[in-house]
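S.K.: Sequence first, then the predicted structure, then my questions.
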Amino acid sequence: MMRTIDLRGRELSRAELLQLVPRAAVDTGIAVERVRPLVDAVRDRGEAALREQARDFDGVEGHALRVPEAEIAASLASCPPEIEQALRLLAERLRVASAAQVPEPRTTRFGDGAVIRQRWQPVSRVGLYAPGGKAAYPSSVLMNAVSAQAAGVPSLALASPAQREHGGGVHPAVLWAAAIVGVTEVYAIGGAGAIAAFAHGVPSIGLDPVDVVTGPGNVFVAAAKRVVNGLVGIDSEAGTTEILVIADSTAEPGFVAADLISQAEHDEAAASVLVTDSPELAERVGAEVERRAARTRHAERVRQALGGPQSAVILVDDLATAARVSDAYGPEHLEVQTADPEALLGSLSNAGAIFLGGHTPVSLGDYLAGSNHVLPTGGTARFAAGLGAHTFLRPQQVISYERDALSEVHEPLLAIAGAEGLPAHGEAVTARFESETEGTV
């Protein structure tokens, strides 16, 4: 089912590895051109454009774009107790882990009267997106909302696609999650239109523009984020899910196969990659994949994902090479199922999140590990981070100098200002030391 890429016996440069690792045949650049008119329409025509897009893409008309606050709170009555309990546990663990991501204020002193304070300020307002295509994602609502709350963001808005099956409303599971964490501003808006609405605002439905847009979605949501980036901040262009498993001969084939399948069930374009130095393990995992994929609920979707160009088994000579392959790939989710996962950790840098050992599946991170599951995809983990409290924080320096402290750096500052040809910079400091008889304060 999964194709094999054999890299054994080859000395490959980083550039060559970047070319060889499997990728989904998705071009966000092309998607940008498709969504730009949708974003511009929402900017120019607001609610009318959103309703047209709901009709065309969601098959919904005449629905309320904003969910009444009372309906959000009342939704929990329909939530099965075991699901509510699990969602509350997820939120509780995530809240603790997210709080640990908020840096403490720091003060630096360069002597008496020369102080720089480093503080971390939350943005004022955030737009959170929860997808609603092949599945409902209450867990994503919690991942976004709890992280923003841990950062101290005072205003949160949530958008999720209108569901024809639910009378044009937001999926009930999304409302359950919103109710659990106290998000009271929810909109039945999906896709690129939702991202545009967050960025530009829609006055007729009470939606004010936000400062940052976060949340996962398909390639069109990612493309819309690219279009509005700069007008607002974004977390990342989080696209279709990925898993890369580094495994050696000690790995349990059933565990590896189950984990590859778990991410493949998200979408036909999902990427599942195994990198191993054991041909025997690769063969056993292949057999397990065939057996397990045939009996899983989304068997056809899994089969397409695992058989696509974005998925593969990669054979390498050793685990050091496996680490190089993984870093070139930059996976959203990286599992290490080897005899000594900790020993390999120091060689691994590029991943959205890393799961060590046979009993730490990605599914744990998706729900109850306490970590965040909104992570960079498409190789962007080489330079981008996953969602966290830090996503909503801005480092800000507060500088405070007294007269004597300024005097100590007066001459060096004049020298630099002169070298750069900006004499007024130096004169602004000199002005503080001119005598009052010269007419200055």
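M.R.: That came through, no problem.
S.K.: C-alpha only now, for contacts and for neighbours.
M.R.: Fine.
S.K.: Can you tell me the element E16 falls in?
M.R.: Applying DSSP states H and E as the criterion places E16 in helix 14-20.
S.K.: Buried residues in the very next helix or strand once past that helix, which are they?
M.R.: Moving toward the C-terminus from helix 14-20, the first helix or strand encountered (DSSP H and E) is helix 28-45. When neighbours are counted by 16 or more other C-alpha atoms under 10 Å, the buried residues of helix 28-45 are found to be T28, A31, V32, V35, R36, L38, V39, D40, A41, V42, R43.
S.K.: Need those residues in a markdown table (columns: distance to Q304).
M.R.: Conversion of those to a markdown table gives the following (distance: C-alpha to C-alpha, whole Å):
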| residue | distance to Q304 |
| --- | --- |
| T28 | 21 |
| A31 | 22 |
| V32 | 25 |
| V35 | 26 |
| R36 | 29 |
| L38 | 30 |
| V39 | 31 |
| D40 | 34 |
| A41 | 35 |
| V42 | 35 |
| R43 | 37 |
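S.K.: Could you let me know which of the residues you listed ends up closest to T214?
M.R.: Using C-alpha to C-alpha, V39 is the member of those that lies nearest T214, at 16.3 Å.
S.K.: and the closest residue to the closest one other than its chain neighbours, how many residues sit next to it?
M.R.: If you skip the residues right next to it in sequence, V39 has A196 as its closest partner in space, 5.0 Å away by C-alpha to C-alpha, 6 or more residues apart in numbering. If you count neighbours by other C-alpha atoms under 10 Å, A196 ends up with 28.
S.K.: Would you map the strands across the stretch 201-350 of the chain?
M.R.: 212-214, 233-234, 242-247, 271-276, 312-315, 333-337 (DSSP state E, counting those that start in this stretch).
S.K.: With distance to E420 and mean neighbour count added, can I get those strands in a markdown table?
M.R.: Compiled in a markdown table, the strands of the stretch 201-350 of the chain are given as follows (distance: least, C-alpha to C-alpha, whole Å; neighbours: other C-alpha atoms under 10 Å):
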| stretch | distance to E420 | mean neighbour count |
| --- | --- | --- |
| strand 212-214 | 36 | 25 |
| strand 233-234 | 32 | 22 |
| strand 242-247 | 48 | 27 |
| strand 271-276 | 51 | 28 |
| strand 312-315 | 54 | 22 |
| strand 333-337 | 47 | 25 |
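S.K.: and those as TSV, adding distance to L87?
M.R.: Output for the strands of the stretch 201-350 of the chain, formatted as TSV (distance: least, C-alpha to C-alpha, whole Å):
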stretch	distance to L87
strand 212-214	20
strand 233-234	25
strand 242-247	24
strand 271-276	27
strand 312-315	34
strand 333-337	22
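S.K.: ok, and here's another one to check against it:
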Amino acid sequence: MKVYTNPEKTAWNGILKRPAMDSASLEARVKEVLDAVRTEGDAAVARYTEMFDGVQLAASRVSPAEMAAAEARLDESLKAAIRQAAANIRAFHEKQLQPVEMVETMPGIRCWRKSVGIEKVGLYIPGGTAPLFSTLLMLGIPAKLAGCKEIILCSPPDKTGSLHPAILFAASVVGVTQVFKVGGVQAIGALAYGTGTIPKVYKIFGPGNQYVTCAKQLVQKDGLAIDMPAGPSEVAVLADAFANPAFIAADLLSQAEHGVDSQVLLVTTDAGMVGKVQLALEEQLEKLPRKGIAEKALQNSTIIVVEETETAMEILNAYAPEHLILQTEDADSLAGKVVNAGSVFIGAYSPESVGDYASGTNHTLPTNGYATAYSGVSVDSFVKKITFQQLSAEGLRNISETVVNMATAEGLDAHANAVRVRTRLR
């Protein structure tokens, strides 16, 4: 990890810059796949599945028998863990459901807003080196709570043409409507444009590699909604002299093992913490099966030493991390000063991995600095907010002059006339 001590503020942007992803060079290849799926449908999906995943499938849709077999194969302790995580995630997200509230803005004028679930949503869950069944819980549960009628899951098959049993079990737990063994760009294209087998959806959710990310960005240009801009996973840790270096190292590595393009950041007010954390990283790295991935991620990562906590918080808010861990003596009070972060973990006993799996909060969060303007996934991500209004004859009379005067001033006489013909105003 690169170490900076008391850097000048003018240097912060350069130090905090994320590794650049050259999406322009990907677009031509990704667009070729998307265009083929749009024009050829299932034939293109099958061709690219064989090309990229190395498997020919008799059918891409997962059958009820496959779902049942997956549940039977899965270890009981893992099934219990998935159920517990699902219960916590459901409990947290249920509180996001808001009742309809009627507002009478003037006598005879009633206005209200109602949340309506997006009818068809697509969930993309990577398989690859880490089958992210936890992400399926994070997306499927709020989708179900929001009232989405169709929840379509796509995930890449392994070399035997199967999905990881934990993904299929999680799909059953959250109530996914249909599951397809399709991954990569072809899955995004199928969800965006529809095929003879895979339904077209109205919004796509879920993480993926640079090809999937690029595909989501391109279908968004075609008018399809996606969850949020995405980039590599990241975590930032704030530590003072009271922090535990072993805890810090474990948190940094838990994020670094996601991928070689992941980024971790440590900001500390204690210069002595740097050496302690580096030693702990070396010790813990040796025990990790994904050591090679984590090591490469650490090469693109940074430690910043500053003297004041206020400066540290200013740096972290400028960085706007996906995950922010506060390992300081005054973590509770510092949490109130966070303005840019996807999710915040307060104190030494709040590791980011708990939020990733089972505490209840959602782990689908803005990356790449988008936490300055975007929120993580919630029930709101799966609904549309529709406003309603109802006026009585008295209500329209009460507001008629206001509307007529404003419409006339804007030169929109037909707008004014829509009120006049009902109230006989001149």
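M.R.: That came through, no problem. The model shown is predicted, which means the values in this text are computed figures rather than measured ones.
S.K.: Overlay them and tell me the TM-score.
M.R.: Structural agreement between the overlaid chains, expressed as a TM-score with TM-score structural alignment, normalised by the length of the second structure, amounts to 0.96; 425 aligned residues with a C-alpha RMSD of 1.7 Å.
S.K.: Return the closest of the buried residues of helix 28-45 of the first structure with respect to H266 of the first structure.
M.R.: Minimum distance to H266 of the first structure across the buried residues of helix 28-45 of the first structure is 18.8 Å, recorded for T28 (C-alpha to C-alpha).
S.K.: That closest one - nearest residue in space that isn't next to it in sequence?
M.R.: The shortest distance from T28 of the first structure to any residue that is not its chain neighbour, by C-alpha to C-alpha, 6+ apart, is 5.8 Å, and that residue is A223.
S.K.: Would you mind finding the match for that neighbour in the second structure?
M.R.: In the second structure, the residue paired with A223 of the first structure according to TM-score structural alignment is C214.
S.K.: That match reaches E27, doesn't it?
M.R.: Yes. The pair formed by C214 of the second structure and E27 meets the contact definition of C-alpha atoms under 8 Å, at 6.8 Å.
S.K.: So the nearest residue to T4 of the first structure once chain neighbours are set aside versus E242 of the first structure, what's the distance?
M.R.: Excluding its sequence neighbours, the residue lying closest to T4 of the first structure (C-alpha to C-alpha, 6+ apart) is V313, at 4.7 Å. Distance of V313 of the first structure to E242 of the first structure, given as C-alpha to C-alpha, to the nearest Å: 14 Å.
S.K.: overlap in contacts of the two?
M.R.: Residues touching both V313 of the first structure and E242 comprise V273, with contact defined as C-alpha atoms under 8 Å, 6 or more residues apart in numbering.
S.K.: quick one: F392 of the first structure and P122 touch, right?
M.R.: Yes. The pair F392 of the first structure and P122 passes the contact test of C-alpha under 8 Å, sitting 5.5 Å apart.
S.K.: Of those two, which one has the most company?
M.R.: The neighbour comparison of F392 of the first structure against P122 (other C-alpha under 10 Å) goes to F392, with 29 against 21.
S.K.: Looking for the alignment partner of the more buried one in the second structure.
M.R.: In the second structure, the residue paired with F392 of the first structure is F382, using TM-score structural alignment.
S.K.: which ones are touching that match?
M.R.: Under the criterion of C-alpha under 8 Å, 6+ apart, the neighbours of F382 of the second structure are G117, I118, V121, P142, A143, A146, C148.
S.K.: Spatially nearest residue to the fifth one (excluding sequence neighbours)?
M.R.: So the one you mean is A143 of the second structure. Spatially, and ignoring its direct neighbours in sequence, A143 of the second structure is nearest to F382 (5.6 Å; C-alpha to C-alpha, 6+ apart).
S.K.: Relative to E40 of the second structure, how far out is the one you found?
M.R.: As defined by C-alpha to C-alpha, F382 of the second structure lies at a distance of 29 Å from E40 of the second structure.
S.K.: Aligned counterpart of V302 of the first structure in the second structure, please.
M.R.: Following TM-score structural alignment, the counterpart assigned to V302 of the first structure within the second structure is A294.
S.K.: Run a quick neighbour tally on its match.
M.R.: Neighbourhood size, A294 of the second structure [other C-alpha under 10 Å]: 24.
S.K.: which residues touch it?
M.R.: For A294 of the second structure, the contacting residues are L253, A256, E257, H258, G259, V260, L285, taking C-alpha under 8 Å, 6+ apart as the criterion.
S.K.: per the alignment, the fifth one corresponds to what in the first structure?
M.R.: When you say that, I think you mean G259 of the second structure. Superposed on the first structure with TM-score structural alignment, G259 of the second structure falls opposite D267.
S.K.: Just tell me what E185 of the first structure corresponds to in the second structure.
M.R.: Correspondence of E185 of the first structure to the second structure, assessed by TM-score structural alignment: Q178.
S.K.: got the contact list for the match of A223 of the first structure?
M.R.: C214 of the second structure touches S23, L26, E27, V30, counting by C-alpha under 8 Å, 6+ apart.
S.K.: The second one: what's it in contact with?
M.R.: L26 of the second structure is in contact with Y211, C214, counting by C-alpha under 8 Å, 6+ apart.
S.K.: Tell me the spacing between it and A215 of the second structure.
M.R.: On the measure of C-alpha to C-alpha, L26 of the second structure and A215 of the second structure end up 9 Å apart.
S.K.: How about N209 of the second structure?
M.R.: Relative to A215 of the second structure, N209 of the second structure is positioned 10 Å away (C-alpha to C-alpha).
S.K.: So between those two, which is more surrounded?
M.R.: Here N209 of the second structure and A215 are compared on neighbour count by other C-alpha under 10 Å; more neighbours surround A215, at 27 against 16.
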